[in-house]
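[1] Starting from these lines, generate the structure:
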Amino acid sequence: MAAPHPHVMVLPFPAQGHVMPLMELSHRLVGHSLEVDFVNTDYNHDRVLKAMQGAETGAAGPDGVNMVSIPDGMGPDGDRTDVATLGSGLPAAMLGPLEEMVRSKRIKWVIADVVMCWATELAARTGVRVALFSTCSAATIALRLHLSKLIDDDVLDECATVRRNETIQLSPKMPPVEAAEIPWACVSSSPDRRRVIIQILLKTNPMIPLAATVICNTFEEIESEALHLVPNALPVGPLEAPELSRSAGQLWPEELACLPWLDAQARGSVVYVAFGSFTIFDAARFQELADGLELTGRPFLWAVRPNITTGIGEDWLDAFKRRVEGKGLVVGWAPQQRVLSHPSVACFVSHCGWNSTMEGLRHGVPFLCWPYFADQFCNQSYICNVWGTGVKIHADERGVVTKEEIKNKVEQLLGDAGIKARAATWKDAACTSIAAGGTSYENLLKLVKLLTE
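    Take a look at the predicted model:
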């Protein structure tokens, strides 16, 4: 009788940008003969199943990944975009059921999102071993571990309000970040919400070095200095879904009809625009963006998820789609990795979430950076100040990015041969890292060995 596969529990924070890379890691582990229990919240579990049913493939859960779920502690009408409230309630709601699951299934390892590092308590309760997984850059984790010093030095107060304007750069090859753009200073406009998040971070930061390893969706060649500041760091990125037509990591159904549309466009011509799962535009800024894309005179593919804007009705969007038909295509949620790997894509207008940053880098696509909140400003600094693979978009004195600014920056980006060359160089480095013998490939084998010991 064959020995059972080693059994690992994977626990993401319940948001799109956290579920997806942990699902990609799960695919990798299953490919090395591990069995994975992937724990979503009940709310997101339902969304994942609906998104998979909505996909043209009609995909079921991936082989070897058991999709399980537990409540998140919020009521049916709870605002799950309120990260502070959602995050602060998760330990009380989830620790008990997780402990029960670990015991009943005799799970030996838990891989928990760094945002869920309270799960290290399971080690003391059950004897399970815990690895953490970072869905952000190593630089962001290093900044997080530096947070109490920033407060002690009076750069920030305990509501992450900036007390001293200065540039923070923890080492020479790391991104310089203005105090006002430190992730927790721009995570919410509410000081009370920021205070809740800061308290969670200060309370849980000591748990990070207790993990057996901190798995990072990055690679040695781009973040060597930052990785040295993260205890037990193990970079295995850039992670990518192995079967690009199906993924159990999406919370919205992917619209694959955009792929034949891309096939019909000229090589290196399309402006791809996507702002992730949290960015919100008001009506004026959204309309300015729409006008700016039209003004570029280039074909564009624009992902407009259902809750991206306030005050814009379906009628307006339908009229815009008709107006740009043949030139631009608007979809609800794009199969982003397949889009970025497509030869017709020229550049990526992005919020600079870490997954998008890694995917753009992996496919050699230049960035027009338009960060919204949290670590996205830090990632923008990497792209523009360290790697040299993109340009920043600037708002006017009203805080609005004008259509002329969009048109001019797209032209500047696509006319810059140096940016294109650097993007190609980093693409080669990323591909080398995950190929057999590369640094990330070898680190994945180390992780598998650790999980199977």
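
[2] can we go C-alpha only for contacts and neighbour counts from here?
    Noted.

[3] Going along the chain, name the helices of the stretch 201-350 of the chain.
    Using DSSP state H, counting those that start in this stretch, the helices of the stretch 201-350 of the chain run over 220-228, 258-263, 283-295, 314-323, 336-340.

[4] got the buried residues for the first one?
    Okay, so that is helix 220-228. Glu220, Ile222, Glu223, Ser224, Glu225, Ala226, Leu227 (16 or more other C-alpha atoms under 10 Å).

[5] Let's compare: structure for the following, please.
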Amino acid sequence: MVEQQHSLDDESLLRLVSIPDGLGPDDDRNEPGKLLDAVYSTMPTTLEKLIEDTHLNGDNRISFIVADLAMLWALEVGSKLGIKGAVFCPIAATMFALLCNLDKLLEDGIINSQGLLLTTEKTIPLSPNMPEMDPRNIFWLNMPGTKNGLNLMHITQTLNLTEWWLCNTTYELEPEVLNFVPKILPIGPLLRNYDHDNTNATARSLGQFWKEDLSCMSWLDQQPNCSVTYVAFGSITLFDQNQFNELALALDLTNRPFLWVVRPNNKMRYPYQFQGCKGKIIEWAPQQKVLNHPSIACFVSHCGWNSILEDQIYDKTYICDVLNVGVGLNSDENGLVSRWEIQKQLNQLHNDQNIRSRSSKLKEKLINNKVRSSDNFDKFVKWLKE
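    Here you go, the predicted model:
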């Protein structure tokens, strides 16, 4: 990573500063395990140096650190330098709770002290009112060749360095886990406020991976209400050619309008049978605007929480089995989800009024009950200012 620092604009109070991630310029950063291992071994030292240099140069002193759940080592650096901190969890509170209870997984003989799986015969019951988790779906086990599990084993001690456990969730979405771990403070959903966006800000400066294709909005305006299938799989999900073909041909089979995000780094070829005459394909979407558009009927995705890798399996369980606002896709013995399976489930989503009704009720519940999260966020900001 090239070291750089800049402000978002001349009047911004926010300064962005990058530090090396431990990988060389030619290393593949698409391997999450390799990247995380490099981060853990390199960034704590470089962050400490950055803070010390900032203080020596007479700039505004760093008085507080807010660390992503995957970057908890930053709290250890802060503690060493006498700086208080908070942890922010962008993924589901359920995954947060799992990480807070690694000691229990050790006691139950599910993982060892290296974070490796010992048995698949047991399930993980975090709380009596929550769906049990298949230990094979523990996220760090799906990062081959990484020491990430070992790095996570001391996470409980690190979390105890702060009283502030902030999470991008709401009580309405995850009441059981928030009752189970009351220290987790819901401050979500954290959504982009388009009304207050700087009109001069580029899509990249607002944290986007690629430039948003806004032409999709005028295309959506031309579609009937609740008619469009929106298809997007975040920034890192990869398909092989066979699965890409099945998805493309399934969208044709539905004979419905679709908006499909195919990233600019996609290397798959469209199957020769694919017509796509009812759809629009773009490289990157203003997703929040798209999902809020009245023409959107359903969302086909990898089931990430804000497109986050770690909790998609459990998110799927909640969406399909607990909240009952979605349907899952079943693969064959070779792990392939066929075009016929995708078509069948899409038809169900478009035609099932019960799913639509439950989705609408959940939306209203979230909108009408934001006070608790807002109060929590305001409480944190007030504490920061003291």
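
[6] Report the TM-score for the pair.
    Once superposed, the chains reach a TM-score of 0.88 (TM-score structural alignment, normalised by the length of structure 2), with 372 aligned residues with a C-alpha RMSD of 2.7 Å.

[7] Reformat the helices of the stretch 201-350 of structure 1 as CSV; add distance to Cys369 of structure 1.
    Output for these, formatted as CSV (distance: least, C-alpha to C-alpha, whole Å):
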stretch, distance to Cys369 of structure 1
helix 220-228, 18
helix 258-263, 22
helix 283-295, 14
helix 314-323, 24
helix 336-340, 15
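
[8] wait, which of these is closest to Asp63 of structure 1?
    Go through these one by one with C-alpha to C-alpha and the one that ends up closest to Asp63 of structure 1 is helix 336-340, at 20.9 Å.

[9] so where in structure 2 does that closest one end up aligned?
    Matched against structure 2 by TM-score structural alignment, helix 336-340 of structure 1 falls on residues 287-291.

[10] buried ones in the matching stretch?
    For stretch 287-291 of structure 2, the buried set under the neighbour-count rule, 16+ other C-alpha under 10 Å, comprises Val290.

[11] mean shift between that stretch and structure 1?
    Following superposition, stretch 287-291 of structure 2 is found to deviate from structure 1 by 0.5 Å on average (mean C-alpha distance after the TM-score superposition for structure 1).

[12] still on that earlier bit, what about the helices of the stretch 201-350 of structure 1, which gets the closest to Gly418 of structure 1?
    Here helix 220-228 is closest among these (C-alpha to C-alpha), at 18.0 Å.

[13] mean deviation of the closest one from structure 2?
    Helix 220-228 of structure 1 differs from its equivalent in structure 2 by a mean of 2.1 Å after superposition (mean C-alpha distance after the TM-score superposition for structure 1).

[14] ranges for the helices of the stretch 51-200 of structure 2?
    Listed in chain order, the helices of the stretch 51-200 of structure 2 (DSSP H, counting those that start in this stretch) span 73-80, 93-100, 102-107, 148-152, 155-159, 175-180.

[15] Of all those, which one comes closest to Arg192 of structure 2?
    When the helices of the stretch 51-200 of structure 2 are compared by C-alpha to C-alpha, helix 93-100 sits nearest Arg192 of structure 2, at 20.3 Å.

[16] what range in structure 1 does that closest one sit on?
    Here helix 93-100 of structure 2 aligns to structure 1 at residues 138-145, judged by TM-score structural alignment.

[17] Quick one: closest of the helices of the stretch 201-350 of structure 1 to Ser277 of structure 1.
    Comparing those by C-alpha to C-alpha, helix 336-340 comes nearest, at 12.5 Å.

[18] residues near Gly249 of structure 1, how many?
    Gly249 of structure 1 is flanked by 25 other residues according to other C-alpha atoms under 10 Å.

[19] Correct me if wrong: it contacts Arg47.
    No. Taking C-alpha atoms under 8 Å as the definition, Gly249 of structure 1 is not a contact partner of Arg47, at 9.9 Å.

[20] I appreciate the help and will end here.
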